[in-house]
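A.B. asks: Here's a sequence, model it:
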Amino acid sequence: MLDLEGTIAAPKPAQIRAPKQLRSRRTLERIVAASLELLETEGLTGLTVHKVVAKAGSSVGSFYARFDGKEDLLDYLGERVWTEALERWEVALETRDWSTLSLDEVVEGSVGLLIDAQRSRSDYLKALDWASGRQNDAYERFRGELLLGLGRLLLGQRKSITHPDPELAVRIGLRAILGTVDAEIRATEDRLDRDSLAAEARTLLLGYLTGNASPAAQPIGVDFFDVWG
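C.D. replies: This is a model prediction of the structure:
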């Protein structure tokens, strides 16, 4: 039985006073967009209530009508970004005809998706991780569901997997790739660029599943899911 992440618990909901009126919901969306932009450009120290409301064209009162403070905002952002990514992934799994892809294509797409998800977490959301006591429930759930979904897609190509235990090979293979990607992204010297890392990781996973992979193979160009929509 494929079990990549064990039991995946639902994330704890962030504390927010949800707006009921359309105008208030639009204000919330502007606050969210402004906050993410500030995090990306200025980091955690640049995220202040006054900067957020100024960029959002809102008011301090509107901010505090929804959040108790910066910590509540960070909790909400961290949960929302990964919850929405998970929703898009679930839709992609349900609506696309994955049977048209070969094992090589699924491997390439899987590797690329794991890299992009980890890079997004490392770069785009690093300010959220640096905040003291930050909860990562939503990201952990996204990663768990992502691994399960990719595992099922790879096992859909079982006939092309020559490892004597395909389920074990998929489970260990994906975990190995995730660990490799995470370590490489965190490297401070001689870090591979995205395409080079994807090529090496593809060779590693495909070789483990089949015992045969060409390190010189050109990318097929598979891009079957965008973390950010």
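A.B. asks: can we go C-alpha only for contacts and neighbour counts from here?
C.D. replies: OK.
A.B. asks: Buried residues of stretch 132-139, list them for me.
C.D. replies: For stretch 132-139, burial by neighbour count (16 or more other CA atoms under 10 Å) applies to Gln135, Asn136, Asp137, Ala138, Tyr139.
A.B. asks: nearest to Arg119, of those residues?
C.D. replies: The shortest gap between Arg119 and any of the buried residues of stretch 132-139 belongs to Tyr139, at 12.7 Å (CA to CA).
A.B. asks: how about the nearest residue to that closest one, chain neighbours excluded?
C.D. replies: Residue nearest to Tyr139 in three dimensions, not counting chain neighbours: Trp82, with 5.5 Å by CA to CA, 6 or more residues apart in numbering.
A.B. asks: Could you tell me how far the one you found is located from Thr41?
C.D. replies: Per CA to CA, to the nearest Å, Trp82 is found 20 Å from Thr41.
A.B. asks: More neighbours: those two, which one.
C.D. replies: Of the pair Trp82 and Thr41, Trp82 is the one with more neighbours under other CA atoms under 10 Å, namely 23 against 11.
A.B. asks: measure that one to Glu94 for me?
C.D. replies: 18 Å.
A.B. asks: To compare with the earlier structure, here is another sequence to fold:
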Amino acid sequence: MSSASALPRPPRQRRSRESSERVIKAGLELLDELEYDSFTIAEVSRRAGVSVGSIYARFGSKDDLFLVLHDRAMDEIEREHRAAFDAIAWAELDDRESIRRAVRALTDVFHRHASMLRVFMLRGALDPQVLVRGSTAVREVQAAFAAGVLTHRVAMRHPEPELALDVFFRMAFAVLARRIVYGPLHESGRSLSWDDLADELAEVCAAYLLD
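C.D. replies: Now for the predicted structure:
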């Protein structure tokens, strides 16, 4: 498998750029529907309307194409999280509501991309490049989450708010990731919707930081 630094450069010609974008779009759609082992260059070719030979010539192997798709998806997920946190009127909300909005923003993006993230998480257990890129994205999200919530640090009773937020984020990420990989009933027979889970995680965070 090629290294992340060897990802293909964007083609210069407009038609080549357009065909590459069709391949990427089709590949991302497939990853949102299928497990990695069911993801094939032939099906990407069919959906994108680009020949198999052209895809191999441009992207190399299936694994190389997957790295391009993973990088693109992680960029988008990071953008969505940043936009969601930027949209929160932190100073206008009370302390608990700001935490609730932050946790909901975090959870909503995970929920929206759950199928694709499941593929990435399972693949990351076997592929160090996927693992490292995913970790980079998660750390960016953690930093944005913490920066927003810390606008209310004056109300926080925990002696080390940064540490508390770091620990809470680790807990929340673990809960969300396990739900994505194993489903909603893996640890407990109690069924919780994504909305209910977000609300309960927010209560945990508020109690930890404020009470």
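A.B. asks: Give me the TM-score for this pair.
C.D. replies: Overlay of the two chains. TM-score (TM-score structural alignment, normalised by the length of structure 2): 0.80; 201 aligned residues with a CA RMSD of 2.8 Å.
A.B. asks: quick revisit: sitting in helices, which of the buried residues of stretch 132-139 of structure 1 do you find?
C.D. replies: Counting by DSSP state H, these place Asp137, Ala138, Tyr139 in helices.
A.B. asks: Quick one: map the first one onto structure 2.
C.D. replies: The reference is to Asp137 of structure 1. Superposed on structure 2 with TM-score structural alignment, Asp137 of structure 1 falls opposite Val132.
A.B. asks: Next: Ser62 of structure 1.
C.D. replies: The equivalent of Ser62 of structure 1 in structure 2 is Ser54 (alignment by TM-score structural alignment).
A.B. asks: measure its match to Ser19 of structure 2 for me?
C.D. replies: Ser54 of structure 2 is 9 Å from Ser19 of structure 2, where distance means CA to CA.
A.B. asks: centroid residue for structure 2?
C.D. replies: Residue closest to the average C-alpha location in structure 2 (CA atoms, centre = their mean): Ile77, at 4.8 Å.
A.B. asks: measure that residue to Arg178 of structure 2 for me?
C.D. replies: 18 Å.
A.B. asks: Ala155 of structure 2 now?
C.D. replies: Plainly put, Ala155 of structure 2 is 31 Å away from Arg178 of structure 2 if you go by CA to CA.
A.B. asks: so what's Thr180 of structure 1 up against?
C.D. replies: Residues near Thr180 of structure 1 by CA atoms under 8 Å, 6 or more residues apart in numbering: Ala201.
A.B. asks: In which helix or strand does it reside?
C.D. replies: For Thr180 of structure 1, the host element (DSSP states H and E) is helix 166-186.
A.B. asks: And for Leu93 of structure 1?
C.D. replies: Using DSSP H and E, the element containing Leu93 of structure 1 is helix 70-95.
A.B. asks: Quick one: list the elements packing against that helix.
C.D. replies: helix 137-155 (3 or more CA pairs under 8 Å, 6 or more residues apart in numbering; DSSP states H and E).
A.B. asks: ok, average deviation of the helix it packs on from structure 2?
C.D. replies: Average distance, helix 137-155 of structure 1 versus aligned residues of structure 2 after superposition (mean CA distance after the TM-score superposition for structure 1): 1.3 Å.
A.B. asks: what about that helix, distance to the chain center?
C.D. replies: When distances are taken as CA atoms, centre = their mean, to the nearest Å, helix 137-155 of structure 1 is centred 10 Å away from the chain's centroid.
A.B. asks: Quick one: list the elements packing against that helix.
C.D. replies: helix 70-95, helix 103-119, helix 166-186.
A.B. asks: now for the second one, which elements pack on it?
C.D. replies: So the one you mean is helix 103-119 of structure 1. For helix 103-119 of structure 1, the packing partners by 3+ CA pairs under 8 Å, 6+ apart come out as helix 137-155, helix 166-186, helix 194-210.
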